[in-house]
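> Need coordinates for the below:
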Amino acid sequence: MNRSKGYNSIFAFVVVLLLIVVFIEYGKGFISNNSGAYSTTSFAEDIKAGKVAYATIMPNAETPTGAVKVNFNDGTEEVTFYTTDVTVIEKLLTDNGIKHEVEDVPSDNILITGIIPVIVGLVVMVFIFTMFTNMQASGSGNNRMMNFGKSRARMSSSEDNKIRLDDVAGLKEEKEQLSEIIEFLKDPEKFTRVGARIPKGVLLEGAPGTGKTLLARAVAGEAGVPFFIISGSDFVEMFVGVGASRVRDLFAEAKKNAPCIIFIDEIDAVARRRGTGMGGGHDEREQTLNQMLVEMDGFGVNEGIIVMAATNRVDILDPAILRPGRFDRKITVTRPDIGEREAILKVHARNKPLADDVDLKTVAQTTAGFTGADLENLLNESAILAATSDRKFITQSDINSSFTKIGIGTEKHSKIVSDKEKKITAYHETGHAILMHVLPDVGPVHTISVIPTGLGAAGYTMPLPDKDDMFLSRNRMLEDIMVSLGGRIAEEIIFGDITTGASSDIRKATQEARSMVTKYGMSSNIGVINYDENEEDVFIGYDISHKKNHSELIAGEIDKEVKAIIDKCYAKAKEIILQYEDVLHSSAKLLVEKEKIGRKEFEELFEGKAISEEFELEI
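Prediction:
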């Protein structure tokens, strides 16, 4: 009803304005004729007195009547007056022999010059007025112009959130730690009766893609409570105070929907360490963090608001937000092991038809280091490949091709490779494969290929580990260095020359040898002292005056130890490859013919050859 009255008022206002425009346009001549000092009578008198020298008649000028411009004999200023009948003026001039001319001036179209501009202007004004009125009435957080300081968190109700802990494969210990929070949200009195306080905040730390957001959503789904999700970057704007306002609004909305869960993804975007000397105390990020600290410390035991946050850089967070009372519990979400990877693959394969030859256990073995997001992407790429091949099911070949595409790059079968380059690549990759097969801690070989990939590699050798290592032994790291050097050694043995193809292998071997000396204390000469200078650990601004933690003398000793490790690994690896030189030739020949061979074909080349189960390299 009120809205109808408003529209009627606007319509009446438009009509009144239109009437005013019409009156001004059509009444201009009438006003001019009755208010001017010079008129037709004055003009007739000046003609009789001989004062008029020349006249210009302008029909339809300014008004629907006409105008006359008069020039006088005595040189006085010309005069223009309006008349209702230009024919009378023209006859008067002709009868008295006065020179004159008729200047045809087309009449203005009042619709174009008067009414339409007014209508367009009014429509624009009404549109802007209506838009602002609707925005103010709605109060929605999406209307940024009127609600700039409102929270941008998206809320999922318990009915909308269908994710449960069963949908999160693996992460057994992580789910057990979160089960208490689920129980508290379902029955808070059970804890408050004995004076227990549930953690106000839970910080999920882990590599990207390990399932931190999925875990938080599953907790809300299991507890059947609303779930607010927002990114840390959504708080921060260029205007100081906006982020703090959004934090207040977020917690105010959460209190209205308690019990509930607030999930802040990538909290390091707003909760970085303060006092770094960058941005000052009035920096927008610091103001937002200060407000978050206040809000997290401000609600009581029974309010039922639990803040969950995710980050992969807990080392750069401000200590104030990590203390008990804010984020009481810190849960590390690790990369899945081989069993968890198989379970994750089964979850993501639920709606994907698999062929009989698909072995998810083998896929789990070959995907060491993959996160849940990586595994989901692997099966999705496999499904896309099957669809483009017009098949209704996913084969093991699709998964293998997708794994190569994700980890190494798409195989470029169309790339023209000379016979010489293919032969060099075959010996290079076989050098890696022989060491991978012979050395006890780094094998076995899964696939060897001389097909170029999209990442610039001329070929690749893929291992198939049967277990995930929690830590690396000194002997295992030495074996890794030897495998990395195997390709360069094979080139040197067969061709008596070396190529640039081993550059990435050399870099990897050098980095691993340096870590053994500076980070893991595996050098007897350097000792059990950490000399690592990993720049990723330096928080810019907080440790901007970082200095070397050792002298130049120690730096020289470190370089000598790194070189000694590389040299001894190179010599031992060369000795092993020379021992199996016949396998080197036969495998390279097979690769040139087939371009790709698997584990079974490669291991058949070692039939009748004894493989030592023990290996020890003195460094």
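> from here on, contacts and neighbour counts on C-alpha atoms
Noted.
> Let me know how buried the closest residue to Arg599 other than its chain neighbours is, in neighbour terms.
Nearest non-adjacent residue to Arg599, counting by C-alpha to C-alpha, 6 or more residues apart in numbering: His446, 4.8 Å away. By other C-alpha atoms under 10 Å, 18 other residues sit near His446.
> so His446 is in which element?
strand 445-449 (DSSP states H and E).
> residues in contact with the helix or strand immediately after that strand in the chain?
Using DSSP H and E, the helix or strand that directly follows strand 445-449 along the chain is strand 460-463. For strand 460-463, contacts defined as C-alpha atoms under 8 Å, 6 or more residues apart in numbering pick out 366, 408, 429, 432-433, 436, 442-451.
> and the two most separated of those?
Using C-alpha to C-alpha, the contacts of strand 460-463 span at most 23.0 Å, a distance reached by Val442 and Ile451.
> For the comparison step, fold the sequence that follows:
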Amino acid sequence: MLDEDPNAQRNNRRAPEPQFNWKGVVLLGASALIIAWAFFLNQGGGMSDPPIDYMKFKELVVQNKVLSSTKNPLYLVENPSKREQYIQGSYDNGAKADGKPDIREFTTPVNIAYQKEEIAELLKDKKDPDGNALTLTPRYFSDPTGMIFMTLLPILILVGLFLLIRQQMKMAGRGAMSFGKSRAKMLNQDRNKITFKDVAGCDEAKEEVWELVEFLKDPKKFQRLGGKIPKGILMVGSPGTGKTLLAKAIAGEADVPFFSISGSDFVEMFVGVGASRVRDMFEQGKKNAPCLIFIDEIDAVGRHRGHGMGGGHDEREQTLNAMLVEMDGFDTQEGVIIIAATNRPDVLDPALLRPGRFDRQVTVSLPDVKGREEILRVHAKRVKMSEAADLNKIARGTPGFSGAELANIINEAALLAARRNLKAIGTPELEEARDKVRWGRERRSLALSEKEKENTAYHEAGHAILIEVLEHTDPLHKVTIIPRGPSLGSTMWLPEEDKFTHRKSELLDDLVVAMGGRVAEEIQFGDVTNGAMGDIRQATNIARSMVCAWGMSDKLGMVEYGEGESAVFLARDLGRSRNYSGATAQKIDEEVKLFIDEAYNKARALLLQHKDKLDAIAHALLEYETLDGSHIREIMETGRIQNPPQSPKPPTPPPVQNAPAERPVNSQEDDDGGLPGGVIGVPA
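Next up is the predicted model:
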């Protein structure tokens, strides 16, 4: 006889938890019936007659219309169960058309404690139409059954709530109601199955996690040699690189249950609920083993312990402690594997990252040019793409793009082709979508004066000339004076290949290019504007990094000044002080200014040397508004454009308005661009 698996025996002995609390529903229904019964029992003795106010009653008494006889008595009613006090009786409203008296009943709410003497004085010596003296007959309503139920009702409600909470605590195991239940959602693989074919651009990461798929398919392959699969895998990468998609692909390839939950779902306003949800989540995983549990944005609960500000008890720390205990307590032979994702690994608690919990860290980096082309082809399968569309060209022109941004390019291109009534998406639509995603949409409707257009044209022409003249710059892509995104004009460049390091000569040329716009304005107009705000910020960041982080200053040497450029974790970094003296800080400022001043002087010398080209490019921009890199090179070589672009079409007139839109007083910041490929522009 074959021996049964001990794990199977343990699972068979475990009684299934009820999915629906029938006892709680019955208890709530009984409570509702008791409340309704008490309410209806207490309905007797109310003011059934049409009520009239006290002033109207007083007027009827004065006019001797109120009746007070054996047939029509006048009552002073008190109903303590309903907290009502009123005068009930009838009055003579005159004769009807047939001559019979018109007798009408009434009720008048009163307050006996305050109006007793006033009512007695009012009725003194008053008579009804038949000459009978007005006499109030006390009448008292007593409802002992309703009074008993109304007295016991709060007690019954409290007992019912206590029993309900107790039942829910037994059912969930922790927490009131269902607060302690995990919010992890199981992915239905039959409806939406994702495999590694749907994931592109991260081959190394797929190789790292392929072992998980093999283990979930054939655990004995690894157990035979004594190896243990990692208990947890932490995926680290920039936003949009595909961490969640990769986790779903693992579940799709292994064809196992996949539970997905966000780190913020553990945090609740009630103390202890987060830890309760952690325990319940791991119990669900053990019942559905083998399975995968994916925790997105784990930094919401996995931050450093002991760095809370304020000194109070931190609910997040209790949740993290429960997660640490659960991850260290369950065995990987049960087939439960934890996958977590974050883009802030620097703030995670070290105990969470040690071997035995998250044994392996998988870096999902930004895709290279080959990976970008693969990602574009994956997303292009879902739209109608033209055969002439060049995805390789788009991949080469999108350095630094994440998978989410590449998917957005395909989507924007599809929307653009639909607006143009095209049958398929072509390369022009893809390029326009790329420019829109990276640099913003064109704002042709923005009204600019001729003076501002001329200033913008010379500003962008200064950048363009320096990109073409200098040796260590990336190829010029496009120059435009059409407002795009937050800027009034833009000079765009794209590298020919992916860059992972930057030489000092390249950075110095980037500083010179950044100075080109301000220098061109000064040379042409003898005055400057605030249009170089973004250029100044970009140049300052590059120069300070060269001095403080990259060791490119001959005077200060290869020493790092500061704590790097990582994101600040306030509770941890608040008390830190800088690691250099005030004298060194002064030297740093001097070196940064020296780099920028030298770049400014070099840019001025080059633009004065090519003043005729500066004028030609500026005039061409004023005429055509947008010039490609090939047009700029033609002007630099021959002094004019050999193959001019099409004349710009006038923008669609906006709806008629009462007054033209005013420009904002405060300038908005433009895109700072970047080293791998960017934009320099005049802020709007």
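> thinking again about what came up before, would you check the span in structure 2 matched by the strand holding His446 of structure 1?
Under TM-score structural alignment, the counterpart of strand 445-449 of structure 1 in structure 2 spans residues 476-480.
> Contacts for that stretch next, please.
Residues external to stretch 476-480 of structure 2 that are found in contact with it (C-alpha under 8 Å, 6+ apart): 460-461, 464, 467-468, 489-494, 621, 625-629.
> how about a cut-off of 6 Å?
Contacts with stretch 476-480 of structure 2, where a contact means C-alpha atoms under 6 Å, 6 or more residues apart in numbering, come from Gly489, Ser490, Thr491, Met492, Trp493, Leu494, Glu625, Thr626, Leu627, Asp628, Gly629.
> just stretch 320-330 of structure 1 next, same as before
Against stretch 320-330 of structure 1 from outside (C-alpha under 6 Å, 6+ apart): Pro199, Lys200, Gly201, Val202, Leu203, Met296.
> Where in structure 2 does it fall?
Using TM-score structural alignment, stretch 320-330 of structure 1 pairs with 351-361 in structure 2.
> where along the stretch 251-400 of structure 1 do the strands fall?
Under the criterion DSSP state E, counting those that start in this stretch, the stretch 251-400 of structure 1 contains strands at 260-265, 305-311, 329-333.
> do the same with structure 1
Counting by DSSP state E, structure 1 has strands at residues 52-59, 66-72, 79-83, 99-102, 154-156, 201-206, 227-231, 260-265, 305-311, 329-333, 445-449, 460-463, 596-598.
> mind putting those strands in a markdown table, distance to Ile506 of structure 1 included?
Below are the strands of structure 1 laid out as a markdown table (distance: least, C-alpha to C-alpha, whole Å):
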| stretch | distance to Ile506 of structure 1 |
| --- | --- |
| strand 52-59 | 95 |
| strand 66-72 | 97 |
| strand 79-83 | 97 |
| strand 99-102 | 98 |
| strand 154-156 | 48 |
| strand 201-206 | 30 |
| strand 227-231 | 40 |
| strand 260-265 | 38 |
| strand 305-311 | 33 |
| strand 329-333 | 32 |
| strand 445-449 | 20 |
| strand 460-463 | 15 |
| strand 596-598 | 24 |
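> Looking at those, which is nearest to Gly114 of structure 1?
strand 66-72 (19.2 Å).
> Report the distance from the closest one to the chain centre.
74 Å (C-alpha atoms, centre = their mean, to the nearest Å).
> Identify each buried residue in that strand, please.
By neighbour count on 16 or more other C-alpha atoms under 10 Å, the buried set for strand 66-72 of structure 1 is Gly66, Ala67, Val68, Val70, Asn71, Phe72.
> For the residues you listed, work out which two are farthest apart.
Using C-alpha to C-alpha, the pair of the buried residues of strand 66-72 of structure 1 lying farthest apart is Gly66 and Phe72, separated by 20.0 Å.
> about what we covered before: and the strands of structure 1: which comes nearest Lys423 of structure 1?
Lys423 of structure 1 sits nearest to strand 445-449 of all the strands of structure 1, at 11.8 Å, using C-alpha to C-alpha.
> picking that back up, please say which of Val442 and Ile451 of structure 1 ends up with more neighbours.
The residue with more neighbours, out of Val442 of structure 1 and Ile451, is Ile451; 24 against 19, by other C-alpha under 10 Å.
> looking at it, the more buried one is touching Ala457, isn't it?
No. Ile451 of structure 1 lies out of contact with Ala457 (C-alpha atoms under 6 Å); the separation is 8.6 Å.
> quick one: what's aligned to Asn541 of structure 2 in structure 1?
So Asn541 of structure 2 corresponds to Gln511, using TM-score structural alignment.
> Quick check: its match vs Met477 of structure 1, distance?
11 Å (C-alpha to C-alpha, to the nearest Å).
> again with Thr404 of structure 1
In this view, Thr404 of structure 1 and Met477 of structure 1 are 24 Å apart by C-alpha to C-alpha.
> What's the local residue count around the closest residue to Lys574 of structure 1 other than its chain neighbours?
Closest residue to Lys574 of structure 1 apart from its sequence neighbours, by C-alpha to C-alpha, 6+ apart: Ile489 at 6.0 Å. Ile489 of structure 1 has 27 neighbours, counted by other C-alpha under 10 Å.
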